[in-house]
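Peer 1: Sequence and predicted structure are below.
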Amino acid sequence: MQNGLPFVQFLLTIAGAFAAALGLALWAYETGPEEGLTSNRHRLGENWRILSQTPWGDIIPCMTGWLVIKSNDLIRSVFQEADQGIGFGGVIFIVLFILIPIAAALNAFIGGSTFLFWYYLSLLAVLAFLNVSGETGRLRFLNGLAAVYLGGSIFVVIPVYVLLSFTDVTINSFFTHSVLKSLLVAVFWYVAAYGVGLLIDIWFRSRGIDPTRSATARFINQFLAALPVAYVLTFMALLAGHLGVLEQSPMRSWRLVLASTGLTAISLPTTLFILALGAKNKSLLPIWYFLAFIAVLGFSVLVALFTYAGTNQSLNQIEFVNVLMGLSPSGMTVFFGPQFWILHLPFFPLMVFIFAIFSGFMVKGIIRGAVSFSGVATFDQPYLVSAFACAGWAIVLWMAALLL
């Protein structure tokens, strides 16, 4: 029986090759023409300059604070403020007003469920009503209800209904098809999450609270933004277990999808919240990292309970620890099966922080070494520094693959 170790070695080898290829690309950027790269080069060079001037003992809080800020900015731009982009409106229009209506009509005509087809017809009827009564003051209350019906349907009801339908199909179809479909279904997870986030923002504003400044609203939006990614990661984890131990059809259920997706998603805002507090107190930062580890470990335990309890794959405390350590439930042999990958998904955000910290130490060491060797600062060649860092990670990953 396959234990999954060769597959892990393969993943490490591929990751090392990707790091090496990225390093070559960055080296080509550095030695190539500067047109279109000047601003990026200056920005990256400034980041490396700050990192090189940071004392070794402050690298961890420096990288932690930087990654918290960048994560918050990224989530805000791709989720909370996504409607400010030109492409977002086009994608939403195509999905909600072209693709889904066509699919609903085809599904109804071939004998499938007619709910969505008639629901879209009701939206057309309400839209026609608003066009006629929009300027009539006596129907202001009905117009308001119609507007709420339209908005709630477009951004919440329809995406959630489609999400539930497609997720159910994904769970019950062939496994390889499920993995491929998960990438498409993630789009509906995003639209549904965005709609829910929009309603939550409206609720906060109705209470006189700016959602962009509220820690609670930020936590909720970070959780919602992570849902589509967590959904895809769930199926990627099942695929890793499938390929690693050659399990023909890993267990899939609504319990698994909801538990893994939800708890993996909530691990992101939890990790960001805890480490943001830790970045403000450098002396206690290791304790905050430990608290973040305990939190995501708790999420992993909950995934095991909600997903596998009462099934033939249920785990007791010792078996859970064994699986988490990369062993079979009995602890007799190495085993990287689907359970191993699923239970480690809540650790993903914390692992990104740890990776960033090691990268910070590596980049600082490269800069200091270059300065000591040549006596010239490397801030004017930031892509070259990044290329050396990628080469360093390639060596680390390849060495890990050889040692396993």
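Peer 2: Ah, there it is.
Peer 1: from here on, contacts and neighbour counts on C-alpha atoms
Peer 2: Will do.
Peer 1: quick one: the closest residue to E30 other than its chain neighbours from F117, how far?
Peer 2: Leaving aside its sequence neighbours, E30 sits nearest to Y383 (C-alpha to C-alpha, 6 or more residues apart in numbering; 5.4 Å). The spacing between Y383 and F117, counted by C-alpha to C-alpha, to the nearest Å, is 53 Å.
Peer 1: Looking only at neighbour counts, state which of the two leads.
Peer 2: Taking other C-alpha atoms under 10 Å, Y383 and F117 do not tie; Y383 has more neighbours (23 against 19).
Peer 1: ok, and here's another one to check against it:
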Amino acid sequence: MKSKKSTIPFVFLLLLVVLCLFFPSIPINVGGESSYDAADVAWMLTSTALVLIMTPGLAFFYGGMVKKKNVISTMLQSFICMCLIAVVWVIFGFSLVFGESLYGVIGNPATYFMFNGVIGGPNWSGAPTIPFALFAMYQLKFAIITPALITGAFAERIRFTSYILFVCLFFIFIYAPLAHATWHPEGLLANMGVLDFAGGTVVHMSAGVTAFVSAIFLKRGNSNGHDPARVTYVLIGMGLLWFGWFGFNAGSAFGANDLAASALATTTTASAAAALAWIFFDAARGKKPTAMGVSIGVVVGLVAITPAAGFVTVPHSLIIGVVTSIICNLLVEWRTTRSNVDDTLDVFPSHGVGGMIGMILTGVFATKTINPDIDTNGLFFGETTLFWAQVIGLIGAVAYTFIVAFILLKITNTISKLRVSPEEEEVGLDISQHGEKL
């Protein structure tokens, strides 16, 4: 199948070159005096690389789950986010998230336009011992993987060019506002007291809810049944995700310190407990333990502990992993057997619901003994302020994401049709969208 010629990619590249020529990012104080800590810098460089490897891990994780004729397309949807979001981030994306706050809901896009003032710039208040540019690059990796997570919901039935447009809109109107509101010191949710250590709201809930809306909007796939192309790919992907997640969570301490070690410990235990709970719960209902079950269980545990990793104890992380695993297992079964929503790879039950449970249980188990920087303990310790902040923040984030995601899908579909034709779906997206095959 031949694709139609388009001048849009050429115009985009030409515009990018012009921007780079006329808005060069001039380094500030490079090599000058700083308050950097060598150990913190080394750990955050490592964490940045660890978080980046999660996106190729996700590509394998999702790629192994789809039909053989859609493996390349599904994997490429993850990889293209590494390219697309990196460019958007440098131009204005970082400013939208961490630029001068506009009413606590979004950053001023001009603050660090074309990365101006980032290289050698003043240290970020939440990460005072590492270069500002390193902080910016670390945060970029979160922005990369979030839209990639959504792809599992509409795997095997979305046009690649339309997907690229939707990813850009998702980043600007959903990811950036939620990240700013949650992680910027003047953000709306941050000022409400909402805690999200490494992305329960910002990453997993935003992706999961958007995935749910996308699955409804694109309707069911035309083929019945679903045989994974390569379960071994799923295992490889799970391993890479698990490996990279230590940078995701422990790196969010922004230093080589006790908090990073605590987050690493809770991440390990929650994911392990969730995997065991998944297969044990299956066994209790007469099912065989499967590689897919273990892999999904690990990821569900990782998702749930993400918002809580730097706030809860290790024993409580075990509870978070087990509770989330059982609830998500039931939801995956319900979605498969009783629902008409074709969330192909169960992004919403795993990431959306997993992130929600993690946010709520953060409000239950967070404690100052682990992180003295928080203002109040969780519900388990007899205090209610944090718990209700988590609940209200969750409801607001879900409602906002649901509404805006639907609008963005409508806009994208008006500009460029989202759903592939029945013929393209039948032949497979590897051939119809990319002219390649496994």
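Peer 2: Ah, there it is. Since the model is a prediction, treat every value here as computed from it, not as a measurement.
Peer 1: TM-score of the superposition?
Peer 2: After superposition, the two chains reach a TM-score of 0.30 (TM-score structural alignment, normalised by the length of structure 1), with 194 aligned residues with a C-alpha RMSD of 6.5 Å.
Peer 1: if we can go back for a sec, show me what counts as buried in the one helix or strand the residue nearest to E30 of structure 1 maps to.
Peer 2: With elements delineated by DSSP states H and E, Y383 of structure 1 resides in helix 382-403, which encompasses its position. With burial defined by 16 or more other C-alpha atoms under 10 Å, the residues of helix 382-403 of structure 1 counted as buried are 382-395, 397-398, 401.
Peer 1: That helix - contacts with which helices or strands?
Peer 2: helix 5-31, helix 38-53, helix 348-374 (3 or more C-alpha pairs under 8 Å, 6 or more residues apart in numbering; DSSP states H and E).
Peer 1: V234 of structure 2 and L21 of structure 2: what is the separation?
Peer 2: As it turns out, when the distance is counted by C-alpha to C-alpha, V234 of structure 2 lies 43 Å from L21 of structure 2.
Peer 1: neighbour count winner among those two?
Peer 2: Looking at V234 of structure 2 and L21 with other C-alpha under 10 Å, you find the greater number of neighbours at V234, namely 25 against 10.
Peer 1: Now the element after the helix or strand containing the more buried one, going C-ward?
Peer 2: Assigned by DSSP H and E, V234 of structure 2 belongs to helix 231-250. Taking DSSP H and E as the definition, the helix or strand that follows helix 231-250 of structure 2 towards the C-terminus is helix 258-284.
Peer 1: That following helix: which residues count as buried?
Peer 2: By neighbour count with 16+ other C-alpha under 10 Å, helix 258-284 of structure 2 contains the buried residues 259-282.
Peer 1: Stretch 178-186 of structure 1 too?
Peer 2: Of the residues in stretch 178-186 of structure 1, 178-179, 181-183, 185-186 count as buried by neighbour count, 16+ other C-alpha under 10 Å.
Peer 1: Not counting that stretch itself, show me its contacts.
Peer 2: Surrounding stretch 178-186 of structure 1, the residues in contact under the criterion C-alpha atoms under 8 Å, 6 or more residues apart in numbering are 163, 166-167, 170-172, 228-229, 231-232, 235-236, 239.
Peer 1: redo that, cut-off 10 Å
Peer 2: 162-167, 169-173, 175, 189, 192, 227-239, 252 (C-alpha atoms under 10 Å, 6 or more residues apart in numbering).
Peer 1: Of those residues, which belong to helices?
Peer 2: Among the contacts of stretch 178-186 of structure 1, the members found in helices (DSSP state H) are 162-167, 169-172, 175, 189, 192, 227-239.
Peer 1: ok, back up a step: what would the buried residues of stretch 178-186 of structure 1 look like in CSV with secondary structure and distance to L263 of structure 1?
Peer 2: Formatted as CSV, those follow (DSSP: H, G, I helix; E, B strand; the rest coil; distance: C-alpha to C-alpha, whole Å):
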residue, secondary structure, distance to L263 of structure 1
S178, helix, 21
V179, helix, 20
K181, helix, 21
S182, helix, 18
L183, helix, 19
V185, helix, 18
A186, helix, 16
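Peer 1: from these, which two are the most distant?
Peer 2: Across the buried residues of stretch 178-186 of structure 1, the longest distance by C-alpha to C-alpha is 11.8 Å; it joins S178 and A186.
Peer 1: The closest residue to I296 of structure 2 other than its chain neighbours and P315 of structure 2, how far apart?
Peer 2: Of all residues not flanking I296 of structure 2 in the chain, A275 sits nearest, at 7.4 Å (C-alpha to C-alpha, 6+ apart). In this structure, A275 of structure 2 lies at 16 Å from P315 of structure 2, with C-alpha to C-alpha as the measure.
Peer 1: all strands of the stretch 101-250 of structure 2, in order?
Peer 2: 101-102, 106-107 (DSSP state E, counting those that start in this stretch).
Peer 1: So which elements touch the one helix or strand V301 of structure 1 maps to?
Peer 2: When elements are assigned from DSSP H and E, V301 of structure 1 belongs to helix 285-308. Helices and strands touching helix 285-308 of structure 1, as assessed by 3 or more C-alpha pairs under 10 Å, 6 or more residues apart in numbering; DSSP states H and E, comprise helix 59-75, helix 254-279, helix 317-324, helix 338-344, helix 348-374.
Peer 1: Would you mind putting those into TSV with mean neighbour count and distance to A103 of structure 1 alongside?
Peer 2: Output for those, formatted as TSV (neighbours: other C-alpha atoms under 10 Å; distance: least, C-alpha to C-alpha, whole Å):
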stretch	mean neighbour count	distance to A103 of structure 1
helix 59-75	18	31
helix 254-279	22	24
helix 317-324	18	42
helix 338-344	24	32
helix 348-374	16	35
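Peer 1: Serialize those to a markdown table and add fields for distance to H42 of structure 1.
Peer 2: Below are those laid out as a markdown table (distance: least, C-alpha to C-alpha, whole Å):
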| stretch | distance to H42 of structure 1 |
| --- | --- |
| helix 59-75 | 17 |
| helix 254-279 | 26 |
| helix 317-324 | 43 |
| helix 338-344 | 37 |
| helix 348-374 | 16 |
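Peer 1: I'm done for today, thanks for sticking with me.
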